[in-house]
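Participant: model this:
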Amino acid sequence: MALLKRQWLVLVSAVSAALSVVVFPLEIVSAQPSPVGSGVQQMNILQAIVLGFVQGITEFLPISSTAHLKVVPVALGWGDPGVAFTAIIQLGSIAAVLWYFWGDLARIVKGATRAIAHKDYDDYDLRLLLGILLGTLPIIFFGLLIKKFIPDYDNSPIRSLGAIAIASIVMSLLLGLAEKLGKRERDFEHLTMQDGLLMGLTQSLALIPGVSRSGSTLTGGLFMGLQRETAARFSFLLGIPAITLAGLVELKDVVSTGLGDGALIPLVVGVISAAIFSYIAIAGLLRFLKTQSTWVFIWYRLAFGIAILGAISAGLLNNS
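Facilitator: So this is what the prediction gives:
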């Protein structure tokens, strides 16, 4: 048990520590990214692999992939890869979820289809599927509002490093509160449609960079009385429609405006890298939460946010 906990302490801290170690060699082989009309920054293969790693490891851990994809490349001197790149490589994470949960998804869809055919509207699989669909509506609604009223969202102050740091700190405190107050009584077989809608509302908070979709849904699940592994498992399933839609919308915009010379291969490499590391993160987190609490992530997020604010104050990072 102690060994497992130490392994995960190493895994979570490795996101920052390992990348810090490679700052200088990566800066030597990489050029400063230049903007492409589509909103995807120009980058080389090595940068794409590293950012795919960051996306994959942080997407499903409750520490915010958006925050790390903003902070890590800026800290390495690469610049912000942009909302489009961030959203598109999330498709790699979706591929990993589909890969890992294919058996569960097939059972849910098959059971829901059979229930509809037999007009068995109390069927568990049908209610679970409807819960996932209902839970997707809030993030779609608020996402459309953002696109309508904040057209320049990519350069919005809400995506500044300072805002991300504050969001990380606030969410660490909320997750800590959920750990303290959550009863953790209900397992996966006792989920309801109401759980889907409520967790969907918490998922919409992830539209704020630094909040973390996994972190907000895990926090909400714990407040709702779900077991840690159940909350994480349902969070992964709930994220499939939302992350897929976000990725496809950005992919459509990128295709329509053009990628720019040499942007396609790094983008594909980033997606593949994200898929591989996402699968590792999913399997590891579910195994970890069977026996461990989320306190390692709480302390990490708190330290992460404080470190960013400290770096901004010291002039090491620009609050942009």
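Participant: hey, let's count contacts and neighbours off CA atoms from now on
Facilitator: Will do.
Participant: Helices of this structure, residue ranges please.
Facilitator: Secondary structure of the chain, counting by DSSP state H: helices at 2-21, 23-29, 45-59, 65-75, 83-100, 102-117, 124-149, 161-181, 193-203, 213-223, 228-257, 264-289, 295-313.
Participant: Looking at these, which is nearest to D187?
Facilitator: Set against D187 and scored by C-alpha to C-alpha, the helices of the chain come closest in helix 228-257, at 5.6 Å.
Participant: Show me what that closest one packs onto, helices and strands only.
Facilitator: Counting contacts by 3 or more C-alpha pairs under 8 Å, 6 or more residues apart in numbering; DSSP states H and E, helix 228-257 is packed against helix 83-100, helix 124-149, helix 193-203, helix 213-223, helix 264-289.
Participant: this one as well, want them side by side:
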Amino acid sequence: MDWLQVVVLAVVQGISEFLPVSSSAHLILVPVLTDWEDQGLAFDVALHLGSLSAVIIYFRQEIWQMSVSSLAALSGKGVNNDARLAFWVMLATLPVGIIGLLLHDVISHYMRSTLIIGVSLIGFGLLLGYADWRKRGTRSEYQLRWKDVLIIGVAQALALIPGTSRSGITMTAALMVGMSREGAARFSFLLSIPVIVLAGGLEAVKLLQAPQSIDWVAMLVGTVLSGLSAYLCIHYFLVVIKKLGMQPFVIYRVLFGAWLLWFFHF
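Facilitator: All right, here's what the predicted structure looks like:
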């Protein structure tokens, strides 16, 4: 890889991982729209590590409280809001984990076409726009009920379809069940932690099974750039949605999806 490819892929991964615009769509399309060779599994693992580091650092206080409270709950000291939130994150991860393991090969081989990506960008983008436009609730991530969590978790499994956007579909479902924009976004970001661990772990296993030469300098730069861009993305996204809501991202998705369909299929 040349350095331009390293920078572009790292920044695209870092930004699109947490915006409701589909990171998989952007990462699939980068090599399609350029003459770059595939970056390889090792670099993919590095980019996921950068994104994971960013969300853990950003929510470090919440994660610490969730961890301490969960251990206290397991030792019989009662369940508080932080322990409950930690359980909700795990519960909402089960559907995507199970379906991802069962259908990973089908999705990776048959559903990564520009047609599916374009349709998903538009369709799920409009659904996000509707959820944001309709009357929203005011509940935070600490006020979820188990039924809400299951709905969000099942919705997250739809993100296995390229172009859907994991953050986009989870925020859509969260808004639908009555969460505030900020609460929906924060819960979606917390949900990304186990999902990124699962995705990165699966790639790491493949890497161990099929060893390849590794450019450690490119890996380090990619990890750092992905982490920095992801951290800034999380921070400014939470600022933007307070003022503008989800509509700018809906417009981007519709235009991007329409361009893909026009460019590749008409």
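Participant: still on that earlier bit, pick the most buried one from the helices of structure 1.
Facilitator: Neighbour counts (mean count of other C-alpha atoms under 10 Å) averaged over each of the helices of structure 1 peak at helix 213-223, with a mean of 28.
Participant: Tell me how far the residue mapped onto A73 of structure 2 from structure 1 lies from D125 of structure 1.
Facilitator: Aligned counterpart of A73 of structure 2 in structure 1: A115 (TM-score structural alignment). As judged by C-alpha to C-alpha, to the nearest Å, A115 of structure 1 and D125 of structure 1 stand 8 Å apart.
Participant: For the spatially most central residue of structure 1, which residues are in contact?
Facilitator: For structure 1, E59 is the residue whose C-alpha lies nearest the centre (C-alpha atoms, centre = their mean; 3.1 Å). Shown in contact with E59 of structure 1 (C-alpha atoms under 8 Å, 6 or more residues apart in numbering): S65, S93, S212, R213, S214, S278.
Participant: hmm, back to that, out of the helices and strands packed on helix 228-257 of structure 1, nearest to I308 of structure 1?
Facilitator: Counting by C-alpha to C-alpha, I308 of structure 1 lies closest to helix 213-223 out of those; the figure is 18.6 Å.
Participant: Point out the other helices and strands that the closest one packs with.
Facilitator: In terms of contacts (3+ C-alpha pairs under 8 Å, 6+ apart), helix 213-223 of structure 1 is packed against helix 161-181, helix 193-203, helix 228-257.
Participant: and that helix, which stretch of structure 2?
Facilitator: The aligned range for helix 213-223 of structure 1 is 166-176, by TM-score structural alignment.
Participant: So the aligned partner of the residue nearest to the centre of structure 1 in structure 2 versus M1 of structure 2, what's the distance?
Facilitator: Counting by TM-score structural alignment, E59 of structure 1 corresponds to E17 in structure 2. Per C-alpha to C-alpha, E17 of structure 2 is found 22 Å from M1 of structure 2.
Participant: Equivalent analysis for H48 of structure 2, please.
Facilitator: 18 Å.
Participant: What's K243 of structure 2 aligned with over in structure 1?
Facilitator: Aligned counterpart of K243 of structure 2 in structure 1: T291 (TM-score structural alignment).
Participant: Count the neighbours of its match for me.
Facilitator: Using other C-alpha atoms under 10 Å, T291 of structure 1 has 12 other residues around it.
Participant: any idea how far it lies from E229 of structure 1?
Facilitator: From T291 of structure 1 to E229 of structure 1 the distance is 9 Å (C-alpha to C-alpha).
Participant: just D154 of structure 1 next, same as before
Facilitator: Distance from D154 of structure 1 to E229 of structure 1, by C-alpha to C-alpha: 34 Å.
Participant: Next: Q55 of structure 1.
Facilitator: From Q55 of structure 1 over to E229 of structure 1 (counting by C-alpha to C-alpha), the distance is 21 Å.
Participant: what's the answer for V255 of structure 1, then?
Facilitator: The value you get for V255 of structure 1 to E229 of structure 1, if C-alpha to C-alpha is used, is 38 Å.
Participant: from the middle of its chain, how far away would stretch 254-261 of structure 2 be?
Facilitator: Remark: stretch 254-261 of structure 2 is offset 20 Å from the chain centroid, using C-alpha atoms, centre = their mean, to the nearest Å.
Participant: what range in structure 1 matches it?
Facilitator: Residues 302-309 of structure 1 are where stretch 254-261 of structure 2 lands when matched by TM-score structural alignment.
Participant: For the aligned partner of G162 of structure 1 in structure 2, which non-adjacent residue is spatially closest?
Facilitator: Per TM-score structural alignment, the equivalent position to G162 of structure 1 in structure 2 is L115. Nearest residue to L115 of structure 2 in three dimensions, chain neighbours excluded: L261, at 6.3 Å (C-alpha to C-alpha, 6 or more residues apart in numbering).
Participant: quick one, what contacts V96 of structure 2?
Facilitator: Contact partners of V96 of structure 2, counting by C-alpha under 8 Å, 6+ apart, are G153, V154, Q156, A157, L158, L160, V195.
Participant: Tabulate those residues (a markdown table), appending distance to L29 of structure 2.
Facilitator: Below are these laid out as a markdown table (distance: C-alpha to C-alpha, whole Å):
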| residue | distance to L29 of structure 2 |
| --- | --- |
| G153 | 27 |
| V154 | 26 |
| Q156 | 22 |
| A157 | 22 |
| L158 | 20 |
| L160 | 16 |
| V195 | 22 |
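Participant: What is the nearest of those to K147 of structure 2?
Facilitator: Distances from K147 of structure 2 to these, taken by C-alpha to C-alpha, are shortest for G153, at 9.8 Å.
Participant: Quick one: closest of the helices and strands packed on helix 228-257 of structure 1 to I166 of structure 1.
Facilitator: Among these, the nearest to I166 of structure 1 by C-alpha to C-alpha is helix 213-223 (14.5 Å).
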